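Enquirer: can't give you the sequence, but here's the structure:
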């Protein structure tokens, strides 16, 4: 299949995309700052989602809002090509520190890349699909949208994440994470008059925390376990009858993550057994899978990043944290690289990075990230051998026997 006019070259298409996104700079930056000011938490991103969807409607995209029964999720499509390029937009903020993870940048790089690609979609023979994915920080919006089938028709998926360095996608890894709540139930009693009649649920949490602390001594460096007591008594003269502990486990390998989860559960069971409490466990968020970067897309993104003036010289691995983009990457070819807010020395999830996310350097990151993603898609679409390979993988993935269960 020919995806270009006979006289048209890759450079022609690329230059058209670069020029289009450059012309959108003021609009993208203004929206980035607007979303930063909204600072809406997971599943509450109504203004951010509406602003992005409205911008896509204005550019001729077919937009459906409230998909997957999520009021702040949307999908937007442009074009009719068989190669479907998925671009993920995140826009939720963090409690207390606002857009300290730079999701205002993520959202507007996604928009810029989509609008740039829309101008050449017919010439490339692609469909551009933007998925507005809420609740990345807490709630797993992408996981819920996967379960609803919204990623089934994508050939590839991509997004970029701001940070302190420009990275080759192959050098960026994230852990999977599972998050649960453990509820210990004991028996209340007067702490002075009849302590012997009580069953102390707070003690169960203490035993568990000691067990977790000892377990950490034998864990590999790739593993992380964190917990805090959300509820654990209300008065000193009452034996606590109910204690709730929120906890999470992280690993870079999905099997290792689930094995670690089982070991952590044993610590909670020990707390219940030692104190005579009952134990109830509840998953509080969908499980996030480790990130799998597609090498074919990664190399093209690295080349595109160099084209926008960000050559990757330092190939130092960058790892840690978790994202529901990991679930997407386990399902189909994906990339999730980091792109620098130049000059920022503040790590994400800090007040300092929240300030940096609307700096002049952050504004440049919006344009560069959008352009690099769009150029990656151009490169993939014009590589006929890779295109055939990816489309064949998509056909295999979406065959009737495909297991759509969460991965």
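Expert: Thanks, I have it. Please read all numbers here as calculations on a predicted model, not as lab measurements. Residues are numbered from 1 along each chain as shown.

Enquirer: drop to CA atoms for contacts and neighbour counts, all remaining ones
Expert: Fine.

Enquirer: pretty sure residue 122 is in a helix, no?
Expert: Yes: secondary structure assignment (DSSP: H, G, I helix; E, B strand; the rest coil) places residue 122 inside a helix.

Enquirer: Number of residues surrounding it?
Expert: Neighbour count for residue 122, taken as other C-alpha atoms under 10 Å: 16.

Enquirer: take a look at this one as well, against the first:
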């Protein structure tokens, strides 16, 4: 008789063309944060076809959703991302994340009741700066879940997520336009304000803690060279090891932007694009099961070196990890020397290696869910933290599993 893991893997293999077709379709039609209407429709369509109860427009967000199957008290969440980067398409490989989540969901649908569990896929928009998971968290979407997981592509397989906490801000200086040659004294140069701020940030870096990051782009630098710029705008990220450290660093960076306003006489507006992303708290037991499962599939993990640093990238999954036991491993797509957020990486996200990563990630997540359900100690620990206060359920009996033709 087949094991549950054999059943899950076989189902993914049988559906591989469908799963990989979804990955390629999302990749070919990139949509930026909060605009992922096609991707959300395609993903929910697949999940409904696999027997999942789909709730679209979750918490009022048009491109968010949840999809659940199974009646058991253990509730395991799989997160799907599917937003693209402006100008770069799927250069972070969210098509792989989405397809792997759907693959794992397809594998778990027919065995969820044998696991005495409920599997829920959460469609989480706008990871690239919009903080979709944070918005869903705060609106109660994850209430009652016992654990959450997702797998993110990178150049190499890396087990542990160690992301920076990050804030995302829009910066706007308000000056006064004037003819740059005839009446320069009547203008207030908003571009100069940004120059002063960037110089101040550059000088600040000498005093920053190692491992922090401050970086951004100017999105509007003026309209014409013969007109003093009246308005300049930019997007700025500040990263630190934790939310507490981020609070301290943000104040220092804010003073740099205030210096630009003070020096030039410009007005200054700083607006948060999203709530801050937090550091990540890894559930060690779940990660150990994932690593064992991935190694059984032939994956090999990198533990040091510059090429594995994608695990330092910020993610709103960190905020989920502060509320639920969670993992966020990285799966390699053989892209080197191309790395995330390069157009060359986007090209690698639909190669044979990327397709293998989709299927391996789907299997590893499905198998990790099976381990979480059937390991009495792990199941009991996860359910003991149940925010709904439910009593931990025993693992399903042999008779219950045999009723589904599995062991």
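Expert: That came through fine. Because the structure is predicted, anything quoted here is derived from the model rather than measured.

Enquirer: TM-score for the pair, please.
Expert: Superposed pair, TM-score by TM-score structural alignment, normalised by the length of the first structure: 0.90. Supporting alignment: 386 aligned residues with a C-alpha RMSD of 1.9 Å.

Enquirer: Now residue 167 of the second structure: which helix or strand?
Expert: strand 165-174 (DSSP states H and E).

Enquirer: okay, that strand sits on what stretch of the first structure?
Expert: Using TM-score structural alignment, strand 165-174 of the second structure lines up with residues 176-185 of the first structure.

Enquirer: average offset between the matching stretch and the second structure?
Expert: By mean C-alpha distance after the TM-score superposition for the first structure, the fitted stretch 176-185 of the first structure averages 1.6 Å away from its aligned residues in the second structure.

Enquirer: can you list the residues that contact that stretch?
Expert: Applying C-alpha atoms under 8 Å, 6 or more residues apart in numbering, the external contacts of stretch 176-185 of the first structure come out as 201-202, 204-205, 241-254, 257, 261, 268, 272, 277-291, 322-323, 326.

Enquirer: Give the buried subset of these as a PyMOL selection command.
Expert: Buried subset of the contacts of stretch 176-185 of the first structure, written as a PyMOL selection, criterion 16 or more other C-alpha atoms under 10 Å:
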select buried, resi 201+202+204+205+241+242+243+244+245+246+247+248+249+250+251+252+253+254+257+261+268+272+277+278+279+284+285+286+287+288+289+290+291+322+323+326
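
Enquirer: Take the contacts of stretch 176-185 of the first structure and keep only those in helices.
Expert: Mapping these onto helices (DSSP state H) picks out 201-202, 204-205, 254, 257, 261, 268, 272, 326.

Enquirer: Closest one of the residues you listed to residue 20 of the first structure?
Expert: residue 326 (30.3 Å; C-alpha to C-alpha).

Enquirer: Distance of the closest one relative to residue 33 of the first structure?
Expert: Note on residue 326 of the first structure: its distance to residue 33 of the first structure, by C-alpha to C-alpha, to the nearest Å, is 27 Å.

Enquirer: related to what we said a few turns ago, work out the gap between the strand holding residue 167 of the second structure and the centre of the chain.
Expert: 20 Å (C-alpha atoms, centre = their mean, to the nearest Å).

Enquirer: how about the helices of the stretch 51-200 of the first structure, start to end?
Expert: In the stretch 51-200 of the first structure, the helices defined using DSSP state H, counting those that start in this stretch lie at 103-118, 121-124, 141-147.

Enquirer: The first one maps to which residues in the second structure?
Expert: Residues 94-109 of the second structure are the counterpart of helix 103-118 of the first structure, counting by TM-score structural alignment.

Enquirer: can you pull out the strands in the second structure?
Expert: Assigned by DSSP state E, the strands in the second structure fall at 53-56, 65-69, 74-80, 117-123, 147-149, 152-154, 165-174, 213-220, 231-240, 267-272, 326-327, 330-332.

Enquirer: Tell me which of the ones you listed lies nearest to residue 388 of the second structure.
Expert: Residue 388 of the second structure lies closest, by C-alpha to C-alpha, to one member of those: strand 74-80, at 11.2 Å.

Enquirer: tell me what the closest one is packed against?
Expert: Contacts defined by 3 or more C-alpha pairs under 8 Å, 6 or more residues apart in numbering; DSSP states H and E place strand 74-80 of the second structure against helix 94-108, strand 117-123, strand 147-149.

Enquirer: how about residue 75 of the first structure, what's its partner in the second structure?
Expert: Counting by TM-score structural alignment, the partner of residue 75 of the first structure is residue 66.

Enquirer: So that match versus residue 142 of the second structure, what's the distance?
Expert: Separation of residue 66 of the second structure from residue 142 of the second structure (C-alpha to C-alpha): 10 Å.

Enquirer: Which one of these two is surrounded by more residues?
Expert: A count of neighbours by other C-alpha under 10 Å puts residue 66 above the other of residue 66 of the second structure and residue 142, at 25 against 20.

Enquirer: Could you find the closest non-adjacent residue to that one?
Expert: residue 122 (4.5 Å; C-alpha to C-alpha, 6 or more residues apart in numbering).

Enquirer: What does the one you found correspond to in the first structure?
Expert: The alignment partner of residue 122 of the second structure in the first structure, by TM-score structural alignment, is residue 131.

Enquirer: who are the neighbours in contact with its match?
Expert: For residue 131 of the first structure, the residues meeting the contact criterion (C-alpha under 8 Å, 6+ apart) are 73-76, 86-89.

Enquirer: And residue 137 of the first structure, by the same measure?
Expert: Applying C-alpha under 8 Å, 6+ apart, the residues near residue 137 of the first structure are 42, 92-94, 323.

Enquirer: which one of these sits closest to residue 61 of the first structure?
Expert: Nearest to residue 61 of the first structure among the contacts of residue 137 of the first structure: residue 92, at 22.5 Å, using C-alpha to C-alpha.

Enquirer: Run through the residues that contact the closest one.
Expert: Contacts of residue 92 of the first structure by C-alpha under 8 Å, 6+ apart are 39-45, 99, 103, 134-137.

Enquirer: quick one: the counterpart of residue 25 of the second structure in the first structure from residue 356 of the first structure, how far?
Expert: Counting by TM-score structural alignment, residue 25 of the second structure lines up with residue 34 in the first structure. For residue 34 of the first structure, the distance to residue 356 of the first structure (C-alpha to C-alpha) stands at 15 Å.
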